[in-house]
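K.L.:
Pasting the sequence and the predicted model now:
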Amino acid sequence: MKLIAHTASNTEIVCALGLGHTLIGVDADSDYPPAVVEHLPKLGRDLAFDAEAVAALQPDLVLTSLTVPGHERVVADLRATGIPVYVADPVSLSDIYADIRAIAEHLDAAQAGESLIASMQAAMPPCAGDPAVRIGIEWWPKPAIVATGRSWINDVLQLAGASNPWAQRAEKSAPITPEEAIAAAPDAMVISWCGVNEANYRVDKVLNRPGWEAVPAVAAQRVYPITEAHLGRPGPRLVEGYRRLREIIEHIRAEDPQSVPRNSS
């Protein structure tokens, strides 16, 4: 099997299945695990994936996704090559597990897929009690774009013992105004900016954002960085994002126990 992976999450799923040796090319944003990906041909960035370069490598299967706005064009270009394509489009943890299962089956590794799913579930046990702490996940700073209702983020937050203040919105993600941030009243904000190295995350961009002074997370200076690799990629390393969220939630509860529990929305 000769495999090409477009999107970091698909690359990481293949490698977590123990099948990194089947990869013959990846997108330029696939950076993990480095021992596998650093020597592979890079076929363009996430939204500029080169379908002609993919076809030249003659893979048996291309793994792609619709997780980022603009991927529709990439998927169409890949399908036009006539090469078999698997398209992931998860909006929940269950969807992510289904994609892992499907990818594993495509690679004749069904048992490895079930083992990976079981290990992820074991690493993200549900936190007891009502998810009363409200945590917003910010994908981009200007304009402020947050995870909304059609996102696996809601499931990860719920397991960790929190809730997404924008979970009732229908989109996968959406820009928000200062007024919407105040009305949602997140207890904390997590910055997980897509395509930006965590070392370059700037907490002060949120703390000093005009109009956000009355947002509880800003007033209490509860703004935390978590790399997008651990929250924004629908794959095995979500367990690391879950662990970081648990730490934040426990810190909030220890710092201000009177703030919870309360009715969550």
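P.N.:
Sure, I can see it. Residues are numbered from 1 along each chain as shown.
K.L.:
going forward, measure contacts between C-alpha atoms and count neighbours the same way
P.N.:
OK.
K.L.:
ok but residue 235 is inside a strand, no?
P.N.:
No - counting by DSSP: H, G, I helix; E, B strand; the rest coil, residue 235 is not found in a strand; it is coil.
K.L.:
here comes the other one, which I'd like you to weigh against the first:
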Amino acid sequence: MKFLPILFLLFAGLSACSPAAESAAADSEPGTSDTHRIVSLSGTLTELLYDLDFGDQLVGVDVTSTYPSAVNDVPKLGHVSQLNVEGLLALHPTLVFVAEEAKDKPALKTLADAGVTVVPVTMYPTLDNAARAATVLARHLSIDEQKIAEYTAGIEKDKRELEEKLAANEGERPRVLFIYARGARQLMVAGTDTEAAAIIELAGGENAIQSFSDFKPLTPEALVEAAPEFILMFTSGLASLDGKAGLANIPGISQTPAFQHDQIIAMDGHYLLGFGPRAAQAAGELAGKLHNRISK
């Protein structure tokens, strides 16, 4: 499954490392203390840490960490691929959580060599990704097993509710094309084996591109092949084109069934493709837009 670390970098923008507001805390072994100085280098893991009541122990986050709003008060460290190691070490972290696919970045090796505990967490494009990640965090944080069980049960409840809604539209799978945009000169479409394809399928749709995997540049030929009934974008991506009017200027877009029937869907990027605690809610909201009979 292809995730979007580079695209999220473009989406969020680069940010310089902010100075630490707190003094160094004593180092502690994973799982042996209730207090840590945590750095999260994943928006999904940041949201999960807040959900598990560890938000007050965050001393630094990456640029993909945009939710909840309280995270705006935490120093930003840039993107995981361009970390300022000295600035990060100045925060005196005791734990650094990062998505598995980024674990081999040179900056993270430097942190580990400096004695910082770096914990890679495997991400899955599934509705229960947050629950699976929570079990990994629990190996390093003092999280009560009952809390994990209740958290997992809540996610399972959201999944069942989504499945019940989709059951009413069994057999109806509208063709959906996901377009990543950062201005008119940076347009890409999602093929198979992408998190965009995964969320579309979880919401009861069919990814409109089946002839290739990963992301490729948008071409008029791809639009003809896709013939999408819906076009799905990040809210920020559509805004970078000046809205639907700007989207119409992209060659081939105005000839698609999606554009002709004004079926353009824009959603927050992290919410839509983060596969965090709100993944089932995001899939349900998308399903509501794809199937008129499904309430959000």
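P.N.:
Nice, thanks for sending it over. As the structure is a computational prediction, the values presented were derived from the model and not from experiment.
K.L.:
contacting residues around residue 170 of structure 1?
P.N.:
Applying CA atoms under 8 Å, 6 or more residues apart in numbering, we find residue 170 of structure 1 in contact with 148-150.
K.L.:
try 6 Å
P.N.:
Neighbour list for residue 170 of structure 1: residue 149 [criterion: CA atoms under 6 Å, 6 or more residues apart in numbering].
K.L.:
tell me which residues of stretch 55-63 of structure 2 are tucked away?
P.N.:
Going by neighbour count (16 or more other CA atoms under 10 Å), the buried part of stretch 55-63 of structure 2 is 55, 57-63.
K.L.:
Quick check: the two most widely separated of those residues?
P.N.:
The span of the buried residues of stretch 55-63 of structure 2, defined through CA to CA, is set by 57 and 63 at 17.7 Å.
K.L.:
Can you give me the distance of the most centrally placed residue in structure 1 to residue 159 of structure 1?
P.N.:
Against the mean C-alpha coordinate of structure 1, by CA atoms, centre = their mean, the closest residue is residue 232 at 1.8 Å. Remark: distance between residue 232 of structure 1 and residue 159 of structure 1 (CA to CA, to the nearest Å) = 16 Å.
K.L.:
next one: residue 255 of structure 1
P.N.:
Look at residue 255 of structure 1 and residue 159 of structure 1: by CA to CA, they are 21 Å apart.
K.L.:
Counting neighbours, go ahead and name the busier of these two.
P.N.:
Per other CA atoms under 10 Å, whichever of residue 255 of structure 1 and residue 159 has more neighbours is residue 159, with 19 against 10.
K.L.:
Apart from its neighbours in sequence, what residue is nearest the more buried one?
P.N.:
residue 126 (4.2 Å; CA to CA, 6 or more residues apart in numbering).
K.L.:
Verify the stated contact: the one you found with residue 161.
P.N.:
No - counting by CA atoms under 6 Å, residue 126 of structure 1 stays clear of residue 161, with 7.2 Å between them.
K.L.:
who's more crowded, those two?
P.N.:
Ranked by neighbour count (other CA under 10 Å), residue 126 of structure 1 and residue 161 place residue 161 first, with 23 against 15.
K.L.:
And the helices in the stretch 101-250 of structure 2, which stretches?
P.N.:
Listed in chain order, the helices of the stretch 101-250 of structure 2 (DSSP state H, counting those that start in this stretch) span residues 106-113, 129-137, 145-167, 195-202, 220-226, 235-240, 243-247.
K.L.:
so the shortest one aligns onto which residues of structure 1?
P.N.:
Put plainly, it is helix 243-247 of structure 2. Aligned by TM-score structural alignment, helix 243-247 of structure 2 corresponds to residues 202-206 of structure 1.
K.L.:
Cheers, nothing more for now.
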